[in-house]
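Enquirer: what follows is a predicted protein model with its sequence.
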Amino acid sequence: MATAAKRPKVPGGSELTRLQDFLRWCDSVGLVLSSKVSVSNEGTVADYGMLATADIEEGEVLFTVPRSALLHQGTAEVSALLEKEKSSLQSSSGWVPLLLALLHEYTSSRSRWTPYLSLWTDFRTLDHPMFWSKEERERLLRGTGVPEAVDKDLTNIRREYEDVALPFMLRHADLWSPRTHTLDLYTRLVAFVMAYSFQEPQEEEDNDDEEDEEEEERAPNPPMMVPMADMLNHVSNHNANLEFTPDSLKMVCVRPVRRGDEVFNTYGQMANWQLLHMYGFTEPYPSNGNETADVPVSNLYAVAARGVQSDVDRRLMEEQREVLGEMMQERGAFVFGTHGCLTDSELHTALKVLCMSKDELSEFKDNDGWEEDEEDEEEKVSQMFSNDGLPELKASWKRLLHETVRLTLRSYGDGGGEVVERDRALMEHTAALSCRQQRALQVRYGQKSILHKLMELSKS
């Protein structure tokens, strides 16, 4: 089944002209495109996409992008200024320098990237949930985790714009203007970076110095815009992958592609809620093999607290939560995929501690926990919390897990099995839904299906 459109159709009759201008620009900057592929807006799952014009074998290079054609703060016209004042542009995201570069290049009449950036008309075709109304997000995506993620994004975007980007622009009014480079455009460029940028993997360095190994991890490489690479659409079962070399970036075929088929890249192992949040699209159910559903740790605590009937029980519960608080975040979540729990060691620990008697907990604390699991023990835990192993859990563990999942399902706004049945009925009539409704449904139904199956597997 094909993926849903990554990039909605751009209105107007100049779409072909913009594409032709972009392809001529690619040739002028030294971007080499294989004769076995073509970029088109016909026969693809989205607006633009890449099609095979001949059979392609594994290992063949589809195109090569010279590093000089990449767009980031180091290649933009204002790169020297951004480097000189980088200390004033620090932020939690680390994206402000790139966004300032994009603001300038997008609105500059002499930008060398104009044929590339012109593919997006005012970035109005981006349809991330951050551009939905708050009411629409809450109504369509309640319980999925997306509304909370978007609220956090919008708060951080406004803060970075007002506290970091805007003061910098005002100091350099000859290059930026708040009237042109507004918060709205800044927000849309954030979505553009979220949806279309690439991040170079960190280089691995051999270092035997134990002190260096204890240092904090290096900050991730900043994102960059890679013309042509972002023309490929995504599916989890992809057939091409971007490779980084010192001089260029290359899109390489990772399995054979037949003539007429679409070439797909991948953005990584991402569930539909992540795809919608970051990229503005989803994969139709059940084609996304990376679908996941979260079960909040706080829900597990809430269910465990239901059994508290005395002061003794209450003190035991407080001790159990105190112990677990040192081992996991209370605002965290246990993650379940289509084949079982992906955070099995954390769930194993939580269920074990919450089901301990006072004496067992005292012994556990006296021994500073248990020894690190050996490899065979880790495999045992992994099997224990797989779909095959869940029905064999201890009865007390299953009851706790079952009721926690039931509570989690209620967060979607409905109760019991009706949660899944209602969306299953909608899945049979998606043609009557808007694009936003369809994508939200894919997210909800994928998550609810995992949780519903988990309830079935954890029945006592």
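Expert: On my side now, so go ahead. Numbering: from 1, shown residues only.
Enquirer: drop to CA atoms for contacts and neighbour counts, all remaining ones
Expert: Noted.
Enquirer: how much space separates residue 274 from residue 118?
Expert: 27 Å (CA to CA, to the nearest Å).
Enquirer: report how many residues lie close to residue 329.
Expert: Look at residue 329: counted by other CA atoms under 10 Å, it has 11 neighbours.
Enquirer: same deal with the one 4 residues further on?
Expert: The number of residues packed around residue 333, counting by other CA under 10 Å, is 19.
Enquirer: just residue 149 next, same as before
Expert: Other residues lying near residue 149 total 15 when counted by other CA under 10 Å.
Enquirer: which residues are in contact with it?
Expert: residue 277 (CA atoms under 8 Å, 6 or more residues apart in numbering).
Enquirer: now the residue minimising distance to the centre of the chain: which helix or strand?
Expert: Nearest to the geometric centre of the chain sits residue 274, at 3.7 Å (CA atoms, centre = their mean). If you go by DSSP states H and E, residue 274 is part of helix 272-279.
Enquirer: which outside residues touch whatever helix or strand comes next after that helix?
Expert: On the C-terminal side of helix 272-279, the closest following helix or strand by DSSP H and E is strand 293-296. Identification of contacts with strand 293-296 by CA under 8 Å, 6+ apart yields 331-337, 404-405, 408, 446-448, 450-451.
Enquirer: emit the ChimeraX select command for whichever of the residues you listed are buried.
Expert: The ChimeraX selection below is limited to those of the contacts of strand 293-296 classed as buried (16 or more other CA atoms under 10 Å):
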select :333,334,335,336,337,404,405,408,446,447,448,450,451
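Enquirer: tell me which of the contacts of strand 293-296 fall in strands.
Expert: 333-337 (DSSP state E).
Enquirer: what helices and strands are in contact with the helix holding residue 274?
Expert: helix 146-160, helix 183-196, helix 435-457 (3 or more CA pairs under 8 Å, 6 or more residues apart in numbering; DSSP states H and E).
Enquirer: now render the ones you listed as CSV, adding distance to residue 136.
Expert: Converted to CSV, the helices and strands packed on helix 272-279 look like this (distance: least, CA to CA, whole Å):
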stretch, distance to residue 136
helix 146-160, 10
helix 183-196, 18
helix 435-457, 9
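Enquirer: right, so those: which one is the most enclosed?
Expert: Sort the helices and strands packed on helix 272-279 by mean neighbour count, taking mean count of other CA atoms under 10 Å, and helix 435-457 sits at the top with a mean of 21.
Enquirer: next one: that one to chain centre, how far?
Expert: Relative to its chain's centre, helix 435-457 lies at 17 Å (CA atoms, centre = their mean, to the nearest Å).
Enquirer: next, the angle from it to helix 272-279.
Expert: Here helix 435-457 points in a direction 150 degrees away from that of helix 272-279 (axes from the mean of the first three to the mean of the last three CA atoms, to 10 degrees).
Enquirer: one more structure, for comparison:
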Amino acid sequence: MTGTYVDLKTEKFLQWLEATPGFKISEKISLVNSSEGQFGRFLIAKELINRGEVLFEVPRDRLFNVLNCSLSQDGAIREKLVSSVGHWEGLVLALLHEIKLVGPESKWWAYLQVLPESGGMETLMYWSDEESGMLRPSSIIDRIGRHEAQEMYKRIMSLSNELGLTEFESTTWDEFVDAASVIMAYSFDVEVIQAQKPVRKKTTTGNDDFEDEDAEAGTVKTDGYSKSMVPLADMLNADTHLCNAHLIHSKKFLKMKAIADIPAGDQIYNFYGEHANAELLRRYGYVEWGGSKYDTAEIPLRAIVQATAEYTGASLDLVRRILNVLNESSKIEEFLESEPLVLNGYDCGVDGTISPECITVLQILVAILALPDVNSFDDAVLENRLLKTTQIGLQLVNGSRITVSVVHLWKRIVNLHLEAYPSHAFREVTPDHFQLKGNELRQQMAQCVLESEIRCLQNCFLSIERDMNLLRDSTILNMLQKRTIDDSNGSNPEPPTKRIKN
């Protein structure tokens, strides 16, 4: 691979690894830096690596987490970090303490020096409002998490005071963002050996959303895992299409293994999870220029409301009322076993997969709005009719059947949402992105995200006809009328399957 070099920090980091007892690294790999701007440091194969070969081993005592950090040398603080402090808050405190206070005396100093410098990442937390606006109409804008991050910053400042760590009083918002962003992009969830039996199950690899983490409020002691920085493992780039290595957890080591043959000169790629390009950008600060294998676009509920009103001729208020009853009815909630159908948005996959909840909602809408005098239904009548329509709608969708009107409505919804995307997003990203920096790079990444979402919408435009069997609209009306007659005669037919089949 061209455009690579080994800088002084990388050399010192490699020397630190080699001097670490128990650390092992294959002679077949090399850690290099990229002169092309976006790759950063990464691993390449110096010669052919066979599937199953161990690339390196990291001893557990060299993971950076609340169990091993300098801050936990104080027994009382360690117990607090393990037993009552959330994963994110604990690791942010530990990382800030190591960088700001321990400094060059830290045994992890050589490792900390190869982590991104302040402001050196492209995650969405660093984007200005104007730059974030380039991502409209992507729903990722609503998931950047600035408010949640601000709340966490307040909690960490309060926690540091509670622990008597007065030196944290000078910690700025920017320093917190740097630490939290590095943790989001670089940390792994690592099972704690001989830990207390976890209350909740948790995946042992991968990164979490720090705003979601707060909602769970778990700790190392209750969850049985520790959010950890894994030296060298976090130097691997990731690619949903090219992943050829995987981190394996054992009792004493974390091992990176090849899961495919890797030719000499090829980059070694990890896997960060089934994330769309928008989510890769938000969490890790990069995009896959050809699109993620797991790209999705979200159809917002407001687009469904507007398109349904236009297609059926119903008023916006009536459509909203129907959705509100569908969402708030205790009868329908009981039938659905508390699994809601009405969501703020619905995913469309690059493979043409449409959220089954979305298809079911559309079937319910076109069916209920086709009933005579639906405008005059009071809440009780509307609720009962919606319950019957929901039962039939689920029965149809679970059997891969929908009525023709659902197809027409779906196409109108997709076209309406596509109109919200800027015209430039329908053009391919130019190939010079490797040389771009700053706002120009962010502009190209935003366009790449939008292009990925457009591809998802276009692929889903026709997939509903491909994947579902079509029925005449009169079919569901006849079923509804028959069920109404059966109910009035006192019969109680067997209800259809409740759960949605994915």
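Expert: Good, I have the coordinates. All values derive from a computational prediction rather than experimental measurement.
Enquirer: counterpart of residue 403 of the first structure over in the second structure?
Expert: Alignment note (TM-score structural alignment): residue 403 of the first structure maps to residue 412 of the second structure.
Enquirer: please name the nearest non-neighbouring residue to its match.
Expert: Nearest residue to residue 412 of the second structure in three dimensions, chain neighbours excluded: residue 307, at 6.2 Å (CA to CA, 6 or more residues apart in numbering).
Enquirer: quick check: buried residues in the helix or strand harbouring that neighbour?
Expert: Per DSSP H and E, residue 307 of the second structure falls inside helix 301-312. Within helix 301-312 of the second structure, the residues that qualify as buried are 301, 303-309, counting by 16+ other CA under 10 Å.
Enquirer: which element follows that helix toward the C-terminus?
Expert: Following helix 301-312 of the second structure in sequence order, the next helix or strand is helix 316-328 (DSSP H and E).
Enquirer: and the contacts of that following helix?
Expert: Contact with helix 316-328 of the second structure is made by 305-306, 308-309, 332-333, 340-342, 365, 375, 379, 382-383, 386, as judged by CA under 8 Å, 6+ apart.
Enquirer: that helix vs the first structure, mean deviation?
Expert: Following superposition, helix 316-328 of the second structure is found to deviate from the first structure by 6.8 Å on average (mean CA distance after the TM-score superposition for the first structure).
Enquirer: can you give me the buried ones in that helix?
Expert: 319-320, 322-323, 325-326.
Enquirer: now find how far off-centre it is within its chain.
Expert: Using CA atoms, centre = their mean, the offset of helix 316-328 of the second structure from its chain centre is 29 Å.
Enquirer: residues near residue 487 of the second structure, how many?
Expert: Burial of residue 487 of the second structure is recorded as 12 neighbouring residues (other CA under 10 Å).
Enquirer: and the helix or strand containing it, which stretch of the first structure?
Expert: Using DSSP H and E, residue 487 of the second structure falls within helix 473-488. On the first structure, no counterpart of helix 473-488 of the second structure exists by TM-score structural alignment.
Enquirer: repeat for stretch 40-47 of the second structure
Expert: Going by TM-score structural alignment: stretch 40-47 of the second structure matches residues 47-54.
Enquirer: run through who's touching the matching stretch.
Expert: Under CA under 8 Å, 6+ apart, the answer for stretch 47-54 of the first structure is 5-10, 35-44, 231-233, 257-264.
Enquirer: what does stretch 253-263 of the first structure correspond to over in the second structure?
Expert: Stretch 253-263 of the first structure corresponds to residues 258-268 of the second structure when matched by TM-score structural alignment.
Enquirer: which parts of the matching stretch are buried?
Expert: For stretch 258-268 of the second structure, a neighbour-count test (16+ other CA under 10 Å) marks 258-260, 262, 265-268 as buried.
Enquirer: before we move on, what about stretch 463-482 of the second structure?
Expert: Buried positions in stretch 463-482 of the second structure, judged by neighbour count with 16+ other CA under 10 Å: 463-465, 468, 470, 473, 476-477, 480.
Enquirer: same check on stretch 282-301 of the first structure?
Expert: Counting neighbours by 16+ other CA under 10 Å, one finds that the buried residues in stretch 282-301 of the first structure are 282-285, 288-289, 291-301.
Enquirer: on that earlier part again, reformat the ones in strands among the contacts of strand 293-296 of the first structure as TSV; add distance to residue 28 of the first structure.
Expert: TSV is the format used below for those (distance: CA to CA, whole Å):
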residue	distance to residue 28 of the first structure
333	49
334	50
335	47
336	48
337	46
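Enquirer: tally of neighbours for residue 241 of the second structure?
Expert: For residue 241 of the second structure, using other CA under 10 Å, the count is 14.
Enquirer: still on that earlier bit, if I look at the residue nearest to residue 412 of the second structure, how far off is residue 320 of the second structure?
Expert: Distance of residue 307 of the second structure to residue 320 of the second structure, computed by CA to CA: 12 Å.
Enquirer: start to end distance for stretch 260-267 of the first structure?
Expert: Using CA to CA, the end-to-end distance of stretch 260-267 of the first structure comes out at 23 Å.
Enquirer: picking that back up, show me what the helix holding residue 487 of the second structure is packed up against.
Expert: Right, helix 473-488 of the second structure is packed against helix 356-368, helix 379-398, strand 401-403 by 3+ CA pairs under 8 Å, 6+ apart.
Enquirer: now the angle from that helix to helix 379-398?
Expert: Interaxial angle of helix 473-488 of the second structure relative to helix 379-398 (the same axes, to 10 degrees): 130 degrees.
Enquirer: grab the nearest non-local neighbour of residue 116 of the second structure.
Expert: Leaving aside its sequence neighbours, residue 116 of the second structure sits nearest to residue 182 (CA to CA, 6+ apart; 7.2 Å).
Enquirer: which residue lines up with the one you found in the first structure?
Expert: Using TM-score structural alignment, residue 182 of the second structure pairs with residue 192 in the first structure.
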